[in-house]
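> Mind folding the following:
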Amino acid sequence: MKAAERLGKWIERYEANGYLNGSILIATNRNILLNKGFGMANWEHAVPNKSTTKFKIGSLTKAFTAMGIYQLHESGRLCIDDCIGKYLPNYPHGEKITIYQCLTNTTGIPNYTSFPDYWSKTMRLPMTLHQLIDSFKHLELNFEPGSKFEYSNSGYSLLTAIIEKVSDMSYAEYIREKICRPLGMNNTGCDDGIEIVEDLASGYSFWEKPIHTAYADLSFPLGAYGLYSTTEDLFLWDQALKSSQFLSKELKEKMFTPYLSSYASGWVVSEMFDRKCMHHFGDISGFSSNFLRFADEQVTIIYLSNMNVTPVTHLTQEMAKVMFDEHVSIPLPTKPINFSNTEPIAGKYFIENDEIKILDISINNGELYLTVSKLYGVLYKFKLVPVRHNESQSTFVTEMINEQLIFHYSLAGEIVGVEYKDFNEKKYIAYKNKTSALVEQHKNV
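Coordinates of the predicted model:
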């Protein structure tokens, strides 16, 4: 079976179950095999996602910022081995932190999005780039610059300021004029939260149904995670990265070479399915995205979603497996059966070998719902759809993401435990009381 056929079958089931939200582009040898929108760009006005829908791309932005820095290096306007103090004169430790360390997340500068009050307060407030830098520049370094890797949006904010200082252009203007316009990427830009961007999707979270995400001010993400784009524009970007249009071969190789970890400059470079892959994940305000580039195999997979619970990292890896003809599992169809014995199932289930994660199952209007934590420990609530039942077990699947719960019954009809398979296909065993979970845990020690 050809890759396009395998891909079509995989997509068909996931789409039928409502598990795909956003826009997906998959290409091989420059030929686009899939370029399609799924779900809603805007739930309020029933606007569907299309292949041309714009999405906030979060940290996929870092690759553009890195390219800007390397362009300025190649033109002789800066050197990536310069200390940042040369361009930001009053920055503490500026004499021992280099531009290259900012590119590779090895500065030791604390990551401002990890500060305790960021999610509850700071992200909602407007700031200039310089006010943002002032918020972290006097903090003690987490380690000696260049000694270890630690992901930091703060370093990419400094790179944003350096691009603006050296080019004498705003970051948004630089990216538009020096990268996007030459490539015909007319649907990519910097989202300031004020200007109206046509065809820009709205970002959502999920609690029984799609809901709005917490407000985030867009005045300061800029070169760390501030761009919007489309899958089609990002494919143009992907193709340009294969050429020497922007950088010499040597400098491009430097940009894609990891330093101290699998992180290079705006890209992660690692082995995936025994193949070299350049990739990056992004998330911001209800949007999540993942970009995989298997350069040797000429396979590109881009997934931009406006539903933050969509597991884009896992799904893009599954798509890669499909492309490489490796085994993938297909979700059970979400075709509900009649099931009325909901009362015994409701309750809290404690996962063996995990004292934190709990499966909280509740009843609402006669239907079962699962509340469970996901990325960053955030709780989500999904409707459970009954799909199989017999005397020994009942099987449910969740709406919105591909998860499965199998409840096992004793001969007396009581629930003795539940098998929980999350969207990553990781399996857990859970029990309705904490004592049972601990007993089983000790049995396995």
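
> switch to C-alpha atoms for all contacts and neighbour counts from now on
Will do.

> Cys79 contacts His73, doesn't it?
Yes: Cys79 lies in contact with His73 (CA atoms under 8 Å); the separation is 5.0 Å.

> for the stretch 151-300 of the chain, what spans make up the strands?
In the stretch 151-300 of the chain, strands defined by DSSP state E, counting those that start in this stretch lie at 189-190, 204-206, 210-212, 227-229, 268-272, 275-284, 287-294, 299-305, listed in chain order.

> Tell me which residues of the fifth one come out buried.
By neighbour count, and taking 16 or more other CA atoms under 10 Å as the criterion, the buried residues in strand 268-272 are Val268, Val269, Ser270.

> before we move on, the earlier item: I'd like to know which of the strands of the stretch 151-300 of the chain is closest to Thr113.
strand 275-284 (11.1 Å; CA to CA).

> Would you do the same for the sequence below? I want to compare the two.
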Amino acid sequence: MNRILRFLSLAFLVSCSVTYGQKNASVLAPRLKTLDSTLTVLHDRAMFSGVVLVAEQGKVLYKKALGTGNIGTNEPLTTSSAFNLASVSKQFMAMMIMQLQERGKLSYDEPVQTYLPDFPYTTITVRDLLNHTSGLPEYFDLAQKYTGPLDTLTNDSMLQLLHQYQPAVIFQPGDRWEYCNTGYVLLGSIITKVGGMPIETFFDKNIVRPLKLKNTYIYYHKSSTTPRNRVYGFRRENGKNVPDDLIRLDGVIGDGNVYSSADDLLAWSQALYTEKLVKASTLKEAFTPVKLNDATTYPYGFGWMVEDSGKVLMHTGSWVGFRTMIVRYIDKKQTLIILTNGGNAAGRVARDVFEGKTPQLPKTQLITNIRLIDGTGTAPRKAAVRLRNDRIWEIGELTTFPNESVTDGKGLVLAPGFIDSHSHHVSGFDKQPDALAVVNQGITTIVSGQDGGSYWMDTLRAQLKQKPVAVNIATYTGHATLRQQAMGVNGLYRTAKPEEVDKMKALLRTEMSKGSLGLSTGLEYEEAFFSNRDEVIQLAQAAADSGGRYISHIRSEDVMIDDAIDEIIEIGRVTKMPVQISHLKIALRDKWGQSSQLLAQLERARAEGINISADCYPYDYWMSTLRVLFPKRDYTNATSAEFAVNQLFDPTQSVLVRFAANPTYAGKTIGDIAQLRHEKPAQTLMGLVAEASTFSLKNPEAEGVEGIMGKSMDEPDVKNFLAWSQTNICSDGSYGGHPRGYGAFTRVLGRYVRDQKLMPLETAIYKMTALTAEHLGLKNRGIITPGYFADLVLLNPDTVTDNARIGASSALSTGIEAVWVAGQLVYQGQKATGAHPGVLIRR
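The predicted model follows:
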């Protein structure tokens, strides 16, 4: 055993040898030194297993091999190791076609059908295959659809799939350029047919032997060829190397499956400066950008990307566990070859270093000693999580890399960053870019544009560019915002005319194209209250047609709640898109206790195929305007005011948060103000509405003239709504006013999870993360899994709680120990770090 280990250690050291040339040392030496150290760092952090070679005038200036050629045997890589070139193989296919063309065996502009009679498309030429202008679909899709899991795809069986099923072309040949592996597999078939021998034999006879290549051959799944120095593909998966090599699609030859070493590729590259294989005039066409039908060009020739007006020729390859690159700097006679087998992406970094650019090395950090609640609803597990840049990379039993940043989780819970599906915080970010109200409760993404009011996508983008913030922002497009644009601020108190609806739909489609999540309505508010169902459904359909969603502060949460629920269900039924009820509640005293019946109605709709869901905040009092307490909009009707006092809110527990007409009222209940005014609460309610209206008329630029926190829900209903399987958690919060702006999520975790045991912690976190992302259609967020964005929260489930209260609505939560957004720490120890990595999330 020790003898074997000593041998492997010696072999590994040899494979790491570095050779420097002397020529052009003043320019290249510093770059090569940086390249060497960069590759070492990447290898130490499991991001590079492969070979890099740099040459000038055919002389090797630098070459290095680091890593393993076969994870099963731990055989080390050398510069003679033969890698699957993946798409770099295409230049060899193109060369063999060029050789056949020179010999008069074929013509580029002949239809493929001339050489492959079973090929069903009459207008696609050999040139179209070479240039990626054929319009053919990818063969992967055909194979997955029409072949079985034990079938090995071959060139012949792929051709038969095309012959039998004749899939439609994506575009007419020559109309545009679109990379197509199918075309190069067909070229492989043409080489076999026209060359009169198996492609492996033709390749060996016409390229390998003339160039005296030692480790270059064609090898494929179930190949009879005996590979020399074959490298096996693998990938790193949660801290371990696992095989990632040839699959059942790899019975084909043409788009990949040429194997070669760095040394051989250098010989190949140098041969292209000569006429050893084809004439210079033939090669020239291979390096000429393709001309499309409209006379424009695309920088691709025959198996080569053409950069910098032909001064640089390159190609990359990516397949299973292999990533490859060859770059030829024609004017400098330099060659850069990068071959890797760990599924890593060192190519771009190595090229940047060689070209004198500052390399952007991936940054990793490790969070250890945590109980992982990953957002899926499954039970906690012990683990470590490694981040790479802004993404989650690995999860499991992980070993620290040299000089890696490590956070000790101290046995606490690591969860995905919470997603607030209904937030009004964005309006405060101009003065609060640290987003303390949000991050102190573990939220890393907020969704704006709620209740029918929104910022335009371009406005949000400009604001974020000018003043970055700590958290991510997504938005819906508000119905009321659209109405104001189409109907004018003073024209909202009526149904919209057909031409106005058309204008709103056009505006909505534009916003959808810029990344809006969908349509948001606030149908209980005056700006949208007078819209009819047809207007709303037409707009919702426009959002659905653009792939969006619908979210609504429904038309009534009290007197007309039955009709309002029916309306949103109908919208989901007609448009067939997901619909969501904002801040689900029952705000009519006579209907308290009917949450189970309402949820049963929603479940019946779901059984019908309507994708309806809800969000909910954990309080039995809301925040809105005084005017919503008059469902009939009859603000001077004493009977309606009396009904509001008795059925719609409790004046003794409902606090006037702000009142510009008389600021001394702020912080007092409606009952308190009634006593001060020696009035009954109903009379006070009407008086406050009238006074606020007068103030607004005199101060038309004033915003937020009045606001009330209304006590009107029953705690058992709130708990039922929170517990429903299709309810995700939201805050409906902003800076100041209702305590929910600072404490909604931590209130759920403390009050309803830990203290009242309403649901398990992992279920609550699911409702704050993955379920929310699903309801919103957000991708790569809400779960801790490799490849997802590194939005994370570290929390102590034993101490987490909200501290915000009426009168102290900005008190920070306890138990949120750390928050990361896009891998950057934004909150720790109840303080913002000053990092502002938030982005505008587009649908």
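
> picking that back up, relative to Ser289 of the first structure, which of the buried residues of strand 268-272 of the first structure is nearest.
Nearest to Ser289 of the first structure among the buried residues of strand 268-272 of the first structure, with distances taken as CA to CA, is Val268, at 14.1 Å.

> and the closest one, what does it touch?
Going by CA atoms under 8 Å, 6 or more residues apart in numbering, Val268 of the first structure touches Pro258, Ser262, Met278, His279, His280.

> Distance-wise, check it relative to Gln317 of the first structure.
Note on Val268 of the first structure: its distance to Gln317 of the first structure, by CA to CA, to the nearest Å, is 14 Å.

> Ok, Ser219 of the first structure next?
Taking CA to CA, one finds Ser219 of the first structure at 33 Å from Gln317 of the first structure.

> Apart from its chain neighbours, what residue comes closest to the alignment partner in the second structure of Gly37 of the first structure?
Under the alignment (TM-score structural alignment), Gly37 of the first structure maps onto Ala65 of the second structure. Nearest non-adjacent residue to Ala65 of the second structure, counting by CA to CA, 6 or more residues apart in numbering: Val51, 4.3 Å away.

> my guess is that neighbour contacts Pro76, does it?
No: under the criterion of CA under 8 Å, Val51 of the second structure is not in contact with Pro76, lying 11.0 Å apart.

> Quick check: neighbours shared by these two?
With CA under 8 Å, 6+ apart, Val51 of the second structure and Pro76 have common neighbours Leu66.

> and the two? which has more neighbours close in?
Neighbours of Val51 of the second structure and Pro76, each counted by other CA atoms under 10 Å, are more numerous for Val51; the result is 28 against 25.

> Secondary structure class of the more buried one, three-state.
Following DSSP: H, G, I helix; E, B strand; the rest coil, we place Val51 of the second structure in the strand state.

> for it, what are its contacts?
Here Val51 of the second structure is in contact with Lys63, Lys64, Ala65, Leu66, Leu77, Thr78, Thr79, Ala262, Ile337, Ile338, Leu339, Thr340 (criterion: CA under 8 Å, 6+ apart).

> Quick check: of these, which has the highest neighbour count?
Neighbour max across those (other CA under 10 Å) = Thr340, 33 neighbours.

> and the residue mapped onto Ala27 of the first structure from the second structure, what element?
The alignment partner of Ala27 of the first structure in the second structure, by TM-score structural alignment, is Ala55. Here Ala55 of the second structure, judged by DSSP states H and E, is contained in strand 50-56.

> Also Glu535 of the second structure?
Using DSSP H and E, Glu535 of the second structure falls in helix 533-545.

> Gly223 of the first structure corresponds to which position in the second structure?
Aligned by TM-score structural alignment, Gly223 of the first structure pairs with Gly254 of the second structure.

> Which residue is the nearest non-sequential neighbour of that match?
Using CA to CA, 6+ apart, the closest residue to Gly254 of the second structure is Val185 (4.2 Å).

> Quick one: work out the angle between the top helix by length along the second structure and strand 50-56.
Criterion DSSP state H: the longest helix present in the second structure is helix 25-44. Between helix 25-44 of the second structure and strand 50-56, the angle comes out at 180 degrees (axes from the mean of the first three to the mean of the last three CA atoms, to 10 degrees).

> any idea what Ala770 of the second structure aligns with in the first structure?
Alignment note: Ala770 of the second structure maps to a gap in the first structure; criterion TM-score structural alignment.

> related to what we said a few turns ago, got the buried residues for the longest helix of the second structure?
Buried, per 16+ other CA under 10 Å, within helix 25-44 of the second structure: 28-29, 31-32, 34-36, 38-44.

> Ok, stretch 356-363 of the first structure next?
Judged by neighbour count (16+ other CA under 10 Å), stretch 356-363 of the first structure contains these buried residues: Lys357, Ile358, Leu359, Asp360, Ile361, Ser362, Ile363.

> what does it contact?
342-343, 345-351, 368-373, 430.

> Of these, keep whichever come out buried.
Taking 16+ other CA under 10 Å as the criterion, what is buried in these is Ile345, Ala346, Lys348, Tyr349, Phe350, Ile351, Leu368, Tyr369, Leu370, Thr371, Val372, Ala430.

> No further questions, thank you.
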